Structures are given as C-alpha cells and as structure tokens.
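*Asks:* Predicted model, plus sequence, below.
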Amino acid sequence: MVEELIGEEKDDERTHRPDGTWEVLNELVVDRGPSATMCNIEIFGDDEHFTSVSADGVCVSTPTGSTAYNLAAGGSLCHPENPVMLVTPICAHTLSFRPIILPDTIVLRLGVPFDARTSSWASFDGRERVELRPGDYVTVSASRFPFACVQPHRPHGRRSGDWINSINAKLGWNTRQARQKPLKGWERS
C-alpha cells in the first residue's frame, strides 16, 4: 500500500518533493474540493496503513481547533492541554469510520491514491488551498514548539475552569430549556 501511494524510488531519487510547510493552529482539512464525487484518502500513521477513506473529506485537528470545523463535522471536544490530534471524517461513505483521537507523537500522512478518480484539496486553518493529485500526500506532525497560551493566574490551579466556562457560554454545552419533569404516579416510597 505504501508503494502504491508514494510510487517507486528511482536511482535514489525521491518521487516527491515537498511543496511547502504550513503551521496550523486549528486544523488541516483534506476534502473533495470542487468535485461532485467523494474523495479517496489513504491515512497512514508512522508509515503504517490506518485506513482507506471514501468521504467528503477528513479533518485533522489540534485540541485548540477541536471546537471549530472538527466539532461541526461530528468530532469530539478536546481540552487544549491534551497532547493529541483529532481525526474526524467529513460525511464518510461508511458508518464504520468514526472520529479518533491519536497521540501527537504520531506522524500522519494523508494521501490520494494513484487510482483515485479525482484530486483532493488540502487547506490549512481554512486558508491556502492546495490541490493534491493522485499520488500526492500531506504529512502531519505536531510542532516541537507548542503554541503558548497566556492565561490569568487562578487560585487553586483552576485553569480548566476558563475553558469549561467558554464552552458553556459559546456553545451552550449540555444546557436545556428546563429540566425533565418527574413522571406522575412514580412517587418514592
């Protein structure tokens, strides 16, 4: 599968050269772009084949980006202090491909197989759209230099409270109009 995706090496010359490097705060998305058909994406982790995806796309999110496109695509919320990457399918063709949370020590590669019907497109934090033709791939790894978050000092080490309060305020997380009323005739004895 690896050779099918990256092609054969010839005379010690690599078949692919990096087009660029991007740093993202929120997410990388590989999607079908302007094509009306699903895209096919192969996902590798540390050079081991994870899965083949037929979907509108795949979102690879940082914990900071978990409340953005990742959440809209059905991915999990993730506290920003977790050292993870979130991989979320976008309208997957099968119900068996579910969102997954991976350690940020893994190196992911999302590629378009040589036999794919169409190209896919990669975007980085919703900017810089790059076409991925069959045989092309994007390598994703966590930065060695984490993004610094400045937070006010909180007594008793309650840094998570700000994140929880923000989620509650912005998303109305786990709120409802009124609590469920008790059933009539079911009194406690």
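*Replies:* Perfect, I can see it now. Residues are numbered from 1 along each chain as shown.

*Asks:* contacts, neighbours, all on C-alpha from now
*Replies:* Fine.

*Asks:* Grab the longest strand from this structure for me.
*Replies:* Longest strand of the chain, by residue count under DSSP state E: strand 48-61.

*Asks:* ok, and here's another one to check against it:
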Amino acid sequence: MIFGIICKEDIGALNLAGRVREWVRAKGYECLVEDHLGRHLGISHTDPPWEKADLLVVIGGDGTILRAIWMSAGRQIPILGVHMGYLGFLTEVTEDEVYVALEAVLAGKFVQEERAMFESTLIREGRTITSQHVLNDVVINKGALARIIDIEVWTDSTFITCYRADGLIVSTPTGSTAYNLATGGPIVHPQVDAIILTPICPHVLSNRSIILPDSQEVIIVIKSGKQSDNIYLTLDGQRGFPLVAEDRLIVKRGHYKANILRFPQRDYFEILRTKLGWQER
C-alpha cells in the first residue's frame, strides 16, 4: 500500500503530517507528500499523492478534503480525514485519534462510505467553459454590488421557477451541512439520492429549499447580469468562474464518487450532535 498525505498550510497541520509520515514509514510503507509539505519537512520531491497513492490521509478541515477530492476525483482514492479545521463534517478523526485510526485502517476495521458527487457543466454561447465534479455544492452568488440576480431553474424539460435572489446553492446531501445549512436549507442524510436547491436571500419570502431526486438533471439559466455585475459560479469553494446573462449551468449526478473512511463506533448523527451542539442545553 502507498500512503499519500495532503494537508493545509498551517503549522499545526504540517507538523502533524510530518509525524504521520514518520509513523507510516516506520510501518514499512511508502508515503507520498505534497510539495509544500515536502519543503516544510526538508525532504526531496515525491510523486503527487493524488496520482499514485492507494490511500490519502488528509489533515485539515473540510476545505482540505474538498481540495483532495477535487485533485483525485478520477481515481476515487479512499480518504481518511483528520480534523484540524474549525467545523468539519468530513474530517471525523481528531489529532489524538490519528494513530489509532491508522492502525484500524491497516487492520481493515473501517467502513468505506461512498458519497455521491455532482457533475457541473457551465455552457456559454454553446461552448463548454468548464465541467467538474463536486462533493459539496455548486454556488451562484453576486459580488460586491448589492443587486438581485434573476436565476431560471428547470429540471429535465420542466420549468420550476425563476428566483430573484442574491444567489442559489445546488447542494449534494453531503454538502447539506455546509453553505446550504448556513442559509436555512435542510440537512439531508448523505445516503439519500437527492439534489437540494436553496436560494440565497430570495426576494419572495415563500421561496424555500426544494429537494429533487438526483436522477433528474437541473438546468440553471442566468437571466440577468453583465460582466461588471460580478456574478460568480463557485465549485466546492475551490474554483470560481464569472457569469454573464444567458449562461447555462447543468448539474446532474456524476460518474465519480468520493470514498470516505469512517469507523463503526462513530455514526453520522453522533457527528451532527457534536458539530452542531445538539446535546447542549
């Protein structure tokens, strides 16, 4: 087995990544690292972990995991997330638990949980600008100017509505606890096959989240806006693209899945209770 380590550029995460690398090598396994981690540790360049590793140990927060999944999506490498961020729903292992978790992985005492991803394609004047898989969400929002965006939404050949809002979130069930939740959207269990549409600050107060089956294709058309309006498409918080009127965005269930390693002693609702403070009185 070849291990790979991806970590955020934070001194605590970098130091932990160095200790994990030493542990992996002491067990007799090869360990690949990102360039910035290699420079921090003073070691020679390795192959990119997302290209050659059999398992990725991702140290940081959910943003670091999303970056790792974006880089490795085509290979669908199993990912063990180690929490070093602020509020992580994908990184369930803590710094104190990392070696116990790695031992469990080597012993096969883990659950590999498949998470659905969406394929998002941006089309302008009949030309594909970008096509990318996302694990959390596709977000359309405005820049600095306080102007409402008109966003037309269809599913397959059926018209849903034209939102007048600050933006729109198209979320996977995994992403339902991210930006979607912050804007008042619903929490959807990650094993539910669904597409969640949540408007951001809609002008019509009766506009609420809509949950669709992910067997359908969502077509979004930007009906207002010129380049100077600073309307942006953001994919999993990793890449951004400016939008203009009549741009079309197609979101559908993707071919790839994210493989997240979890452990039987900690279930999804325990993570929700802990992260969202549901047990507090």
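*Replies:* Happy to help now that I have it. A quick note: this is a predicted structure, and the numbers were derived from the prediction, not measured.

*Asks:* After superposition, what's the TM-score here?
*Replies:* Once superposed, the chains reach a TM-score of 0.76 (TM-score structural alignment, normalised by the length of the first structure), with 155 aligned residues with a CA RMSD of 1.8 Å.

*Asks:* In the second structure, which residues correspond to the longest strand of the first structure?
*Replies:* Strand 48-61 of the first structure corresponds to residues 158-171 in the second structure, going by TM-score structural alignment.

*Asks:* what's the neighbour count on the corresponding residue of the second structure for residue 139 of the first structure?
*Replies:* Taking TM-score structural alignment, residue 139 of the first structure has residue 250 as its aligned residue in the second structure. Using other CA atoms under 10 Å, residue 250 of the second structure is surrounded by 19 other residues.

*Asks:* Buried residues in stretch 221-237 of the second structure, which are they?
*Replies:* By neighbour count with 16 or more other CA atoms under 10 Å, stretch 221-237 of the second structure contains the buried residues 221-225, 229-237.

*Asks:* contacting residues for the most centrally placed residue in the first structure?
*Replies:* Geometric centre of the first structure, nearest residue: residue 60, 2.0 Å, by CA atoms, centre = their mean. Contacts for residue 60 of the first structure were tallied using CA atoms under 8 Å, 6 or more residues apart in numbering; they are 27, 28, 29, 70, 85, 86, 87, 88.

*Asks:* Show only the entries of those found in helices.
*Replies:* residue 70 (DSSP state H).

*Asks:* and the contacts of residue 60 of the first structure as JSON lines, adding distance to residue 167 of the first structure and neighbour count?
*Replies:* Below are these laid out as JSON lines (distance: CA to CA, whole Å; neighbours: other CA atoms under 10 Å):
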{"residue": "27", "distance to residue 167 of the first structure": "18", "neighbour count": "25"}
{"residue": "28", "distance to residue 167 of the first structure": "22", "neighbour count": "26"}
{"residue": "29", "distance to residue 167 of the first structure": "23", "neighbour count": "25"}
{"residue": "70", "distance to residue 167 of the first structure": "15", "neighbour count": "28"}
{"residue": "85", "distance to residue 167 of the first structure": "19", "neighbour count": "28"}
{"residue": "86", "distance to residue 167 of the first structure": "18", "neighbour count": "23"}
{"residue": "87", "distance to residue 167 of the first structure": "21", "neighbour count": "25"}
{"residue": "88", "distance to residue 167 of the first structure": "20", "neighbour count": "27"}
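
*Asks:* Serialize the contacts of residue 60 of the first structure to JSON lines and add fields for distance to residue 51 of the first structure.
*Replies:* What follows is the contacts of residue 60 of the first structure, written out as JSON lines (distance: CA to CA, whole Å):
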{"residue": "27", "distance to residue 51 of the first structure": "20"}
{"residue": "28", "distance to residue 51 of the first structure": "18"}
{"residue": "29", "distance to residue 51 of the first structure": "16"}
{"residue": "70", "distance to residue 51 of the first structure": "19"}
{"residue": "85", "distance to residue 51 of the first structure": "16"}
{"residue": "86", "distance to residue 51 of the first structure": "15"}
{"residue": "87", "distance to residue 51 of the first structure": "12"}
{"residue": "88", "distance to residue 51 of the first structure": "12"}
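
*Asks:* With that, I have no additional questions.
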